[in-house]
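Visitor: give me a 3D structure for the following:
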Amino acid sequence: MLQRESISIFDMLKIGIGPSSSHTLGPWRAAERWISELRKDGLFDAVVTIRANVYGSLSLTGKGHATDYAIILGLLGTDPEIIPIEDINTMVQEVKNTHILIFGGEKKLNFNPDEDIVFHKKFLPFHANGLKFQAVLESGKKISKTYYSIGGGFVVVEERKNAKKKDIAFSTFPYPIENGKELLEACSKASKNISEIVLANERSLRSDQEIDYQIKRVWNTMLECMYTGCHTEGKLPGGLNVKRRAFEMHSKLMGDLPYANPEEWLQSIRQTEVKFRQILQWVSCFALSVNEVNASLGRVVTAPTNGSAGVIPAVLMYYMVIENHAGNFEHIKQFLLVAGEIGSIFKKGATISAAMGGCQAEIGVSSAMAAGALTELLGGTPEQVLMAAEIAMEHHLGLTCDPIGGLVQIPCIERNSMGAIKAINATELALGSDPSEAKVPLDKVVQTMWETAKDMSSKYKETSEGGLAVGVFLSDC
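Guide: Down below sits the predicted model:
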């Protein structure tokens, strides 16, 4: 599964709409990409009808993951990073009610989502998440394009078997890295820590000002997401009637401390009680808050996916409010640089798609990312950083993806809490250990994760055909 890619941290940490990076953000981006390619080929103006065909895991849990919403919004030409959240349902319902879609935000087409978005149970050979767009042109000619949502909002097309493999921008990085071994070698030769190596690579793509701007956008989105989740009560949409828990947890933990915005909120949390039990509760509250927002079509940061979006912000908040009250933007930047790099190693060597690898590919990877990042912030060596990432993943190996009702709610939301706690514990284990005595290197656990993913039954790969998804009846929820 190895890919020689220069993956930016901003590829691993994308801003998007919930509930799923592979089933929501990916199809949304695929629709945008199709429109862009039609325009490039001079075909956009000639389109008279369109249809979307959804396959495999993307189909089996598509309705619960709002895949149909994502396709409609993508075909409308909206951007998930900036669309007002409050407009989403209104825009989708208008298309459903009128059967009219403003294609690419410009061209009025007849479009009935119930008939023109077709969910097929069969799987396409290339990837479990297949999506084919079809169009009929004014001339009567039929055209189509197939995309694959491979996790984390990444969208690809299938390469021809005899196509020449390319090193995608690999030569642009001063420190081209495919795996943990190469990352440690780069750190050793340059006498730099991991975040410094990653920052040097990012500088080959954009200026320091652009890097800082993008990192601030990512962090502000995370902070706003946690703030929103902690201040929103009620039940989540989708039919399971899952109660939002972050609101009550936050209210009990926060007490009467005053604040008026997310930044003041962060400062106020630093004044709260920090006994061991409260630490566990705060970390869980942060993680739950994010994924409750995600489950309600809110804006989150894929880290590396939407289903695992709560782990990294929860662990970063743990550092900011528990470990270091003087934590600032430079610490946030350092954390996200390391987290992004570890995530890219898993993407290159295995997968970050639950449809390909089960939940080990989402919560497991996010926990590894958070553990490694926290370890460097707490003074760990590059070797200890990778050790922490390995420990976190080792104890997520084989984790299935079996969402009840095809919704990113049960067990997905709680798993973010567990992934965050495991990440913190993995950090402490690594910081108290001698990496030279470690028996399992990070690259070996990445390889093992991929082998486990290939051995795992498709029932446990985001299809809702096994595990809790069939063991718990919807009527019981």
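Visitor: please make it C-alpha for all contacts and neighbour counts, starting now.
Guide: Will do.
Visitor: could you give the number of residues near the nearest residue to residue 313 once chain neighbours are set aside?
Guide: In this structure, residue 313 finds its nearest non-sequential neighbour in residue 222, 6.1 Å apart by C-alpha to C-alpha, 6 or more residues apart in numbering. Residue neighbour count, defined by other C-alpha atoms under 10 Å, stands at 26 for residue 222.
Visitor: tell me the secondary structure at residue 222.
Guide: State at residue 222, reduced to three classes by DSSP: H, G, I helix; E, B strand; the rest coil: helix.
Visitor: which residues does it contact?
Guide: By C-alpha atoms under 8 Å, 6 or more residues apart in numbering, residue 222 lies in contact with 290, 300-301, 313.
Visitor: for residue 177, same thing?
Guide: Going by C-alpha under 8 Å, 6+ apart, residue 177 touches 6, 183.
Visitor: show the end-to-end separation of stretch 131-150, please.
Guide: 11 Å (C-alpha to C-alpha, to the nearest Å).
Visitor: that older thread, any idea how far the residue nearest to residue 313 lies from residue 16?
Guide: 11 Å.
Visitor: show me what counts as buried in stretch 275-295.
Guide: Using 16 or more other C-alpha atoms under 10 Å as the test for burial, stretch 275-295 gives 279, 281-295.
Visitor: tell me which residue of the protein is furthest from the middle?
Guide: Distance from the centre of the chain peaks at residue 139, with 40.7 Å (C-alpha atoms, centre = their mean).
Visitor: show me the contacts for that residue.
Guide: Per C-alpha under 8 Å, 6+ apart, neighbours of residue 139: residue 46.
Visitor: where's it relative to residue 46, distance?
Guide: Here residue 139 is placed at a distance of 8 Å from residue 46 (C-alpha to C-alpha).
Visitor: ok, residue 235 next?
Guide: Distance, residue 235 to residue 46, by C-alpha to C-alpha: 45 Å.
Visitor: residue 175 touches residue 202, doesn't it?
Guide: No: the pair residue 175 / residue 202 is not scored as a contact, 10.1 Å apart, by C-alpha atoms under 8 Å.
Visitor: of the two, which one has the most company?
Guide: Between residue 175 and residue 202, counting by other C-alpha under 10 Å, residue 202 is the more crowded of the two (23 against 19).
Visitor: so what sits against both of residue 222 and residue 16?
Guide: Shared contacts of residue 222 and residue 16 (C-alpha under 8 Å, 6+ apart): 300-301.
Visitor: how about the strands in this protein?
Guide: 14-17, 47-56, 100-103, 107-110, 117-119, 129-137, 142-151, 154-156, 299-302 (DSSP state E).
Visitor: list the buried residues of stretch 95-113.
Guide: Across stretch 95-113, burial judged by 16+ other C-alpha under 10 Å covers 95-96, 101-104, 110-113.
Visitor: grab the most central residue of this structure for me.
Guide: Centre-most residue of the chain, counting by C-alpha atoms, centre = their mean: residue 305, 1.3 Å.
Visitor: and the closest residue to residue 178 other than its chain neighbours, what does it touch?
Guide: Spatially, and ignoring its direct neighbours in sequence, residue 178 is nearest to residue 345 (6.3 Å; C-alpha to C-alpha, 6+ apart). The neighbours of residue 345, taking C-alpha under 8 Å, 6+ apart as the test, are 178-180.
Visitor: one more, please, to line up against the first structure:
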Amino acid sequence: MAISVLDLFSIGIGPSSSHTVGPMRAARLFVQHLDDLGLLTDAHGVRTELFGSLGATGRGHGTPGAVVLGLEANDPATVDAEQADQDIARVAATGELNLAGKHAIRFDTDRDLVLHRRRTLPRHPNAMTLTACTADGRTLLTKTYYSIGGGFVVDEEDAGADRVATGTTEVRHPFATGDELLRRCRETGLSVSGLMLENERAWRDERQTRDSLMEIWTVMRACVAAGLSHEGVLPGGLRVRRRAAAAARSLRAQGDPLGRAMEWTMLYAMAVNEENAAGRRVVTAPTNGAAGIIPAVLHHYVNAVPGADEDGVVRFLLTAGAIGMLFKENASISGAEVGCQGEVGSACSMAAGALAEVLGGSPEQVGNAAEIGMEHNLGLTCDPVGGLVQIPCIERNGMAAVKAVAAARMALRGDGRHHVSLDQVIRTMKQTGADMKSKYKETARGGLAVNIIEC
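Guide: From the prediction side, this is the model:
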């Protein structure tokens, strides 16, 4: 499985990996391709059409703005989250866009960004087509991209191949299933994180991998800290109040942080997802809609586990990455494809397995913890009220973080043997997602999204 843990954990901005990060990357890829072909300065206009879930809930997820930023060659990992809103407003106000950061064109956000609320393309529910034209209307380039979850993007040519563009990179200990992963661990005597660390050598040396994962942890910590300090109302029209900062003050006043570790874990997750909902800097883990769970459980490890250290942080993220790869390879982490079980469920499973690893669990106990984390999120719908990543997403991350800790503790009480394997629960999640009606898969046409009155 030639995918790096650093592909799965990427730094970006909220509120959605599939609706914000992916479309920004796709738009940036499009203008880069246009430039590589020598056609950039011939472009007089660019039109973007958003289909399926991107069209249905794109406005609430910030997709039009993300496309604008991508067309100006911004990258989710480096874009200034504070400046981004001003740049989007500038384009809307002036009607001018700096294509690829080099070439000014006229751009009408109402005319040139089309959201098809009920039209879909066949390969994936998150689809977008970009077309560049000359002044006389001649088409220079047309490309269709699919945002397949977690910020991953494939174009029309790659969409039918697989869920992950594997490339040609060969790793030392390849695995495609949970059973293969456990078998590799038994054969080598390596832990899950140890095996993953050796695989990462296919891309970089061990020190670079450790440093990069510590950078991911630094961004996660900064996001939690920001979420615990920012107050006010989240954007988008629902008037959802930020609650993490006030709740944190209350918990500090009560003292005994270790005795209230689970409450803190829940708050850490909510703090991250409040930042995500505000369009701020987050780590996709494995998606933005579920970005709070892994940082929260990692905070739980650092703050509540004696002997926690940087090596443990690296091992945690490596183990979580191994589990996330299994979900991405064999099912989906896209809420638009399988519902929120693919986002919050996958993140809960990843965090549970990772915590079991750093608490001293065997590979079998790690697999057991990951299975428990997903088993009790099966069928979870993606039904964002108002198409915003706020209700029920913020609380859902808090609850899943607590569930992940419980799953790890439960698995460590056993010997790793379990009636349901990780592979079986991943397969069940995929089948459940296929059976789920589209109104429960990030379209805001079912569930809480239609039973809550917007005020």
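Visitor: just to revisit the earlier point, could you dump the contacts of residue 222 of the first structure into JSON lines and include distance to residue 161 of the first structure?
Guide: Formatted as JSON lines, the contacts of residue 222 of the first structure follow (distance: C-alpha to C-alpha, whole Å):
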{"residue": "290", "distance to residue 161 of the first structure": "40"}
{"residue": "300", "distance to residue 161 of the first structure": "36"}
{"residue": "301", "distance to residue 161 of the first structure": "34"}
{"residue": "313", "distance to residue 161 of the first structure": "40"}
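Visitor: just give me the closest of these to residue 416 of the first structure.
Guide: residue 290 (9.0 Å; C-alpha to C-alpha).
Visitor: surely the closest one meets residue 312?
Guide: No: counting by C-alpha under 8 Å, residue 290 of the first structure does not reach residue 312; the two are 10.1 Å apart.
Visitor: any idea how far residue 432 of the first structure is from residue 276 of the first structure?
Guide: For residue 276 of the first structure, the distance to residue 432 of the first structure - C-alpha to C-alpha - is 19 Å.
Visitor: could you measure from the aligned partner of residue 350 of the second structure in the first structure over to residue 346 of the first structure?
Guide: Using TM-score structural alignment, the equivalent of residue 350 of the second structure in the first structure is residue 369. Residue 369 of the first structure sits 9 Å away from residue 346 of the first structure, going by C-alpha to C-alpha.
Visitor: the more surrounded of these two?
Guide: Neighbour count, other C-alpha under 10 Å: between residue 369 of the first structure and residue 346, residue 369 has more, with 35 against 27.
Visitor: and that one, how far is that from residue 71 of the first structure?
Guide: 30 Å.
Visitor: list the residues that contact residue 165 of the second structure.
Guide: Counting by C-alpha under 8 Å, 6+ apart, residue 165 of the second structure has contacts 154, 158.
Visitor: next one: the one 5 residues further on
Guide: Residue 170 of the second structure is in contact with 1-2, 202, counting by C-alpha under 8 Å, 6+ apart.
Visitor: just the buried members of those?
Guide: Counted by 16+ other C-alpha under 10 Å, the contacts of residue 170 of the second structure give 1-2 as buried.
Visitor: which one among the contacts of residue 170 of the second structure gets closest to residue 20 of the second structure?
Guide: Nearest member of those to residue 20 of the second structure, counting by C-alpha to C-alpha, is residue 2, at 25.0 Å.
Visitor: how about the closest one, what's its match in the first structure?
Guide: Correspondence of residue 2 of the second structure to the first structure, assessed by TM-score structural alignment: residue 6.
Visitor: contact partners for the nearest residue to the match of residue 350 of the second structure once chain neighbours are set aside?
Guide: Among residues not flanking residue 369 of the first structure along the chain, residue 339 sits closest, at 4.4 Å (C-alpha to C-alpha, 6+ apart). Counting by C-alpha under 8 Å, 6+ apart, residue 339 of the first structure makes contact with 9, 369-370, 372-373.
Visitor: looking at the second structure, which of the residues you listed hold up?
Guide: Retained in the second structure by both residues aligned by TM-score structural alignment, their matches' C-alpha atoms under 8 Å are the following of those: 369-370, 372-373.
Visitor: just the ones in helices from these, please.
Guide: Judged by DSSP state H, those include 369-370, 372-373 as members of helices.
Visitor: quick check: closest non-adjacent residue to the counterpart of residue 433 of the second structure in the first structure.
Guide: With TM-score structural alignment as the criterion, the equivalent of residue 433 of the second structure in the first structure is residue 453. Spatial nearest neighbour of residue 453 of the first structure, chain neighbours left out: residue 357 (4.2 Å); criterion: C-alpha to C-alpha, 6+ apart.
Visitor: go ahead and confirm the match of residue 2 of the second structure touches residue 175.
Guide: No: assessed by C-alpha under 8 Å, residue 6 of the first structure is found out of contact with residue 175, at 9.6 Å.
Visitor: number of nearby residues for the residue in the second structure that residue 337 of the first structure lines up against?
Guide: For residue 337 of the first structure, the aligned position in the second structure is residue 318, judged by TM-score structural alignment. Residues lying near residue 318 of the second structure (other C-alpha under 10 Å) number 28.
Visitor: which ones are touching the residue lying closest to residue 318 of the second structure once chain neighbours are set aside?
Guide: In space, residue 318 of the second structure comes closest to residue 193 once its chain neighbours are excluded; the distance is 5.1 Å by C-alpha to C-alpha, 6+ apart. For residue 193 of the second structure, the contact set (C-alpha under 8 Å, 6+ apart) comprises 315-316, 318-319, 322, 357.
Visitor: what's the neighbour count on whichever residue in the second structure pairs up with residue 426 of the first structure?
Guide: When the second structure is aligned by TM-score structural alignment, residue 426 of the first structure is paired with residue 407. A count of nearby residues for residue 407 of the second structure, using other C-alpha under 10 Å, gives 27.
Visitor: also the one 5 residues further on?
Guide: The number of residues packed near residue 412 of the second structure is 21, by other C-alpha under 10 Å.
Visitor: which residue in the second structure lines up with residue 231 of the first structure?
Guide: Aligning on TM-score structural alignment places residue 231 of the first structure opposite residue 229 in the second structure.
Visitor: from residue 298 of the second structure, how far out is residue 304 of the second structure?
Guide: Using C-alpha to C-alpha, we find residue 304 of the second structure at a distance of 10 Å from residue 298 of the second structure.
Visitor: more crowded one of those two?
Guide: residue 298 (26 against 17).
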